[in-house]
Every structure is written in C-alpha cells, then in structure tokens.
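Asker: based on what follows, work out the 3D shape:
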Amino acid sequence: YEMNDSDVEQLDRSEKGYQRIKIQVCQPDGETLEAVTYQSTQLTDDPVAYDWYKDLIITGAREHHLPQDYIAYLEQLPAKPDKTKSKPVH
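Answerer: Next comes the predicted model:
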C-alpha cells in the first residue's frame, strides 16, 4: 500500500510497543522497493496468535492472491480464542 504521512502517523499510534523500520522488498520482476514494517523486541511466552488475528492474516493473504501453499501454511498454524473479545450473538 502507498500511504501518506498522516496515515503512517495514525498507524504508528495504533502499533504500540512496535518500532517502524524500513526494509527492502524484492518484487517478482526483480525491482527492489523500500517499504516500512513494524517490529518489536518484546517477546511472549505464548507465541500463539488469537483466532481473530489468524483469520485476519489468512483473509489478507487470499485477498492479495498470495501463493496457495503459503495460505495452506497459514491455515495450519495454531490459534487460541481471545477471551477479551465478545462472541457474536446468533
């Protein structure tokens, strides 16, 4: 995605505990682009993602047409329920 400065600042505020860093991304055609990502030095003893976050990642991978074998890899990762999120009423 291309973002303007105010969007990046908003993202910085929402990514508490993470630092924005610049990285180089190699495109399929060999072109290299500069991008930003977020990283944290905070480690957890429970590195399993919440189920809603795993679903978000898989949905994004599908929407961006990532390789099917990578999507399958994401689908097999463990996930846990988020007890702080309320469940939808049916």
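
Asker: CA only for contacts and neighbour counts going forward, please
Answerer: OK.

Asker: what sits against the residue nearest the centre of the chain?
Answerer: Among the residues of the chain, the smallest C-alpha distance to the mean C-alpha position (C-alpha atoms, centre = their mean) belongs to residue 57, namely 5.9 Å. Contact analysis of residue 57 by C-alpha atoms under 8 Å, 6 or more residues apart in numbering lists residue 74.

Asker: in a helix, it, correct?
Answerer: Yes. Remark: residue 57 belongs to a helix, assigned using DSSP: H, G, I helix; E, B strand; the rest coil.

Asker: could you check how far it is from residue 49?
Answerer: Separation of residue 57 from residue 49 (C-alpha to C-alpha, to the nearest Å): 10 Å.

Asker: residue 64 now?
Answerer: The gap separating residue 64 from residue 49 is 21 Å, by C-alpha to C-alpha.

Asker: which residues of this protein fall in helices?
Answerer: Counting by DSSP state H, the chain has these helices, from start to end: 5-14, 51-63, 68-76.

Asker: here is the second sequence; please produce its structure so I can put it next to the first one:
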Amino acid sequence: MYYFAYGSNMCTARLARRVPSVAPVGPAWLSGHRLHWHLVGNDGSGKCNVVETGDPGDRVYGVLFELDPARLDRLHAAEGPAYDFLELTTGHATGQATAAIYRGRADWLDDALTPFDWYRDFVVTGAAEHGLPPHWIDGLAKVPTVPDPNAERAAENRVILDEIPANVTSAIR
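Answerer: As a prediction, this is how the structure comes out:
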C-alpha cells in the first residue's frame, strides 16, 4: 500500500523505527489541503495535520512510501487516537496514487499550539531528504518552535535524526 507522509514521518529514520520495512517512492502532494501544526501531541506540543480546504490551489507536499498494510501496528500506535487513517488521492511525478494518510480529528486540534524544535527538525529533515520543493522546505524551516522542557525526550528524538536505518528498501513499481 502507499502511505503519504507530510509531517515527522517524512524523515525515513523516524518512519523506519515505526514500521518493519520502508520503501520510499518519492515526493508527492495532496491538493485541496493546507498544512497546520495544531494537532495536540501526546507531549502537549503541536504536531502536523492536513486540513481539507477544497481549493485545488492549496497543496501540501510530502513523501509517498510503500508499506506492508499488515504490519502497521506500531505506526498506528505512534500516531494514536488523534488521527483518522483514511485514503486520499495524491499526486506524484508519474501521475496519481491512492495513499493512506493520517488526518487529525477535530477534537484533537488547538491552533494555540507550537511544535517542539526537534519535531520541526524531523519535518524539515524529511522534506530535504526526499527533495521536496525548496520553497516548501524553507517554509517548514521558518515555523516557530519552542524547546522541549523534557531534555531527555528531546535528546532521544534528536538521536533518530542521525540514524541510518537498515530496513529501507526500494519501492516496488
């Protein structure tokens, strides 16, 4: 199955910790949506979410991955109850693909939230790693952040940014 990542899961090392096998397909986009950082994370900070606008000019860039649909337990657990798991049509270099996506539930949204710096770094790293458009990466890098008050959690997450996962494979085409 295809999975469209638009937040921290764009960082291959982060996603690779959550699924047994990761196969990047490449850059993709979701039309008629905007990216927000307002989903209430388990740690109380803002996490990425896509909001449907219906305007075809609105676009969220992300990464298309191939994942084994029978082995998503840890990914579902990591994303938690704040998200619905659904399928939407995404665009990519060779056309369109139906992809699974996590979209935030309305009762888990708070526009007053700010992401932790390490979380934003996952998003920016993943976008750069997969060659998303420079204007998109620049916009992600400018998102205001706050330091995580839990230094241990911040350090544990920053370690992932330097990992080279062993469970990354080539996408099946």
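
Asker: quick one on the thing from earlier: with neighbour numbers in mind, choose between residue 64 and residue 49 of structure 1.
Answerer: More neighbours sit around residue 49 than around the other of residue 64 of structure 1 and residue 49, counting by other C-alpha atoms under 10 Å; the figures are 15 against 9.

Asker: what lines up with the more buried one in structure 2?
Answerer: Pairing criterion TM-score structural alignment: the partner of residue 49 of structure 1 within structure 2 is identified as residue 115.

Asker: I'd say its match and residue 39 touch.
Answerer: No. Taking contacts as C-alpha atoms under 8 Å, residue 115 of structure 2 lies outside contact range of residue 39: 9.3 Å.

Asker: can you count the residues close to the counterpart of residue 78 of structure 2 in structure 1?
Answerer: Across the two structures, residue 78 of structure 2 finds its equivalent in residue 14 of structure 1, going by TM-score structural alignment. When counting by other C-alpha under 10 Å, one arrives at 10 neighbours for residue 14 of structure 1.

Asker: if I look at residue 14 of structure 1, how far off is residue 33 of structure 1?
Answerer: Counting by C-alpha to C-alpha, the separation of residue 14 of structure 1 from residue 33 of structure 1 is 24 Å.

Asker: again, but for residue 18 of structure 1
Answerer: In this structure, residue 18 of structure 1 and residue 33 of structure 1 are 22 Å apart, going by C-alpha to C-alpha.

Asker: the two: which has the busier surroundings?
Answerer: Summary of the neighbour comparison: residue 18 of structure 1 and residue 33, criterion other C-alpha under 10 Å, with residue 18 having more neighbours (15 against 10).

Asker: ok, now which ones touch that one?
Answerer: Taking C-alpha under 8 Å, 6+ apart as the criterion, residue 18 of structure 1 is in contact with 38-41.

Asker: lining up those with structure 2, which overlap?
Answerer: For those, the subset whose aligned partners also touch in structure 2 (both residues aligned by TM-score structural alignment, their matches' C-alpha atoms under 8 Å) is 38-40.

Asker: narrow those residues to those that are buried.
Answerer: Neighbour-count burial (16 or more other C-alpha atoms under 10 Å) applied to these gives no buried members.

Asker: could you dump the residues you listed to a markdown table with distance to residue 28 of structure 1?
Answerer: Conversion of those to a markdown table gives the following (distance: C-alpha to C-alpha, whole Å):
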| residue | distance to residue 28 of structure 1 |
| --- | --- |
| 38 | 23 |
| 39 | 24 |
| 40 | 28 |
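
Asker: could you pull out the strands in structure 2 for me?
Answerer: 2-5, 23-31, 33-40, 46-52, 59-66, 83-92, 95-104 (DSSP state E).

Asker: export the ones you listed to TSV and tack on distance to residue 158 of structure 2?
Answerer: Listed next are these as TSV, based on distance: least, C-alpha to C-alpha, whole Å:
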stretch	distance to residue 158 of structure 2
strand 2-5	19
strand 23-31	22
strand 33-40	19
strand 46-52	16
strand 59-66	21
strand 83-92	24
strand 95-104	23
